[in-house]
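>>> Could you work out the structure for the sequence below:
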Amino acid sequence: MKLKVHQKNWLLSFHITSASLWFGTAFCSLALAVYYQNWANGNELYAINAARNLMGEFIIVPSAVSSLVSGLLLCNFTVWGFFKHYWVMAKQILTMMLIVIGSVWLGPLTKQATSISAIERLQVLQNPTYVSIRDAVIVVGAIQTLVLVIIIIISVLKPWGRRKTSP
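Sure thing, here's the model as predicted:
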């Protein structure tokens, strides 16, 4: 069963909205992490960590999952298919990698940074565990945001075309 044009457009709109929320929130979280590294107030430091953690839990995770699910539905119910086009396959692989890395590694590290800063406040900047977590989260967050930009570019340009032998 293939979707009618207006059904596909609604699903595509939902997919683009989900991906936009994911990218925008990831970018904002990264900007907060990079910009706010030197503090005079421990409460502000904790608040930024808590805000980044909430952004991850309540915006990034749901928008990433809804982007993945809506993308899979688009593959299933449109002419694009799952394996007909290289660009679709690349987006699927990159999206799943981002979700796994974010869920298994980046999200838990952000929670850990928030927990440590909740207890230690401004003294956390002297804690080598916190500093290494903060630095890792910034680097991986930057890579994830860059990969999201690459996924957006792939979506627009649709490079590599159709596979010669597609299932």
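>>> from here on, contacts and neighbour counts on C-alpha atoms
Fine.
>>> so who does the closest residue to Gly56 other than its chain neighbours touch?
Closest residue to Gly56 apart from its sequence neighbours, by C-alpha to C-alpha, 6 or more residues apart in numbering: Gly107 at 6.9 Å. Listed by C-alpha atoms under 8 Å, 6 or more residues apart in numbering, the contact set of Gly107 reads 53, 56-57.
>>> May I ask which helix or strand encompasses Gly107?
Counting by DSSP states H and E, the element that carries Gly107 is helix 107-120.
>>> distance between that helix and the chain's centre?
Here the centre of helix 107-120 is set off from its chain's centre by 19 Å, with C-alpha atoms, centre = their mean, to the nearest Å.
>>> For that helix, list every residue counted as buried.
By neighbour count with 16 or more other C-alpha atoms under 10 Å, helix 107-120 contains the buried residues 107, 109-118, 120.
>>> I have a second one here; can you model it like the first so I can compare?
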Amino acid sequence: MVVFVLLITAILLMLIFIMVFIANKISRKLTHKRKQWWLIAHILFVIVYFSGICGQLVVLLSMSSFSEKESIHAGLEFISYFDDYLTIPGAIGSLVTGIWIALRTNWGGLTTYYWIMAKWIGNIFAILLGSSITGNVVHNLFPKILSSDVEPLQNPLYLQSRQILFLGIGISLTILTFLVVISYVKPWGKRKLYKR
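Here you go, the predicted structure:
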């Protein structure tokens, strides 16, 4: 598990360093029209990201009333689909487009403004949290639980895993809401190093 989180962290940091390297080689900033298109793409990826997490939460809430093993299995398949086809692409897409916009506009890069730093660090944290908690529970624990002979509602591991999933989705949703709010409000201003 720790190796998986370290691998995801290394991949994300490498992706960021590659984007910074490419942005430094291109001297021109984005034109107003191109910036608008990048912002539209960024917003669409954030919507996909939110949709995936909210979809997982709705299915997980509805699973609380399921008692049959087949219904629980179907709910877990839906959560897995939301994770694979909405949450993960939305998270990576919003990270890439957000970093590219920060690097290629007058915002001055990833470390000029506190709110930009909070956004990309928060997004990386949300991705790591989602991949370690949601990914582990949905793709590793639940299939093992459902393959056992014990009914899921009688299995303490299933109930505990479901609570962990609720917690992970709740934290991810809170982080994403915070990131959307600071995108709009843009608090804290420039770092003192760049105020001159």
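>>> distance from the helix or strand following the helix holding Gly107 of the first structure to the second structure after superposition?
As assigned by DSSP H and E, the chain's next helix or strand after helix 107-120 of the first structure is helix 128-157. Taken over the aligned residues, the distance from helix 128-157 of the first structure to the second structure averages 0.8 Å (mean C-alpha distance after the TM-score superposition for the first structure).
>>> Which other helices and strands does helix 128-157 of the first structure contact?
Helix 128-157 of the first structure is packed against helix 5-35, helix 86-101, helix 107-120, with contacts defined by 3 or more C-alpha pairs under 8 Å, 6 or more residues apart in numbering; DSSP states H and E.
>>> make it 6 Å
With contacts taken as 3 or more C-alpha pairs under 6 Å, 6 or more residues apart in numbering; DSSP states H and E, helix 128-157 of the first structure sits against no other helix or strand.
>>> counterpart of it in the second structure, which residues?
The alignment of helix 128-157 of the first structure onto the second structure (TM-score structural alignment) covers residues 156-185.
>>> Was I right to think Leu103 of the second structure contacts Gly109?
Yes: with contact defined as C-alpha atoms under 6 Å, Leu103 of the second structure counts as touching Gly109 (4.2 Å).
>>> Over to Trp160 of the first structure. Which of the three states is it?
Recorded secondary structure, Trp160 of the first structure: coil (DSSP: H, G, I helix; E, B strand; the rest coil).
>>> Quickly note the distance from Leu141 of the second structure to Ile16 of the second structure.
For Leu141 of the second structure, the distance to Ile16 of the second structure (C-alpha to C-alpha, to the nearest Å) stands at 31 Å.
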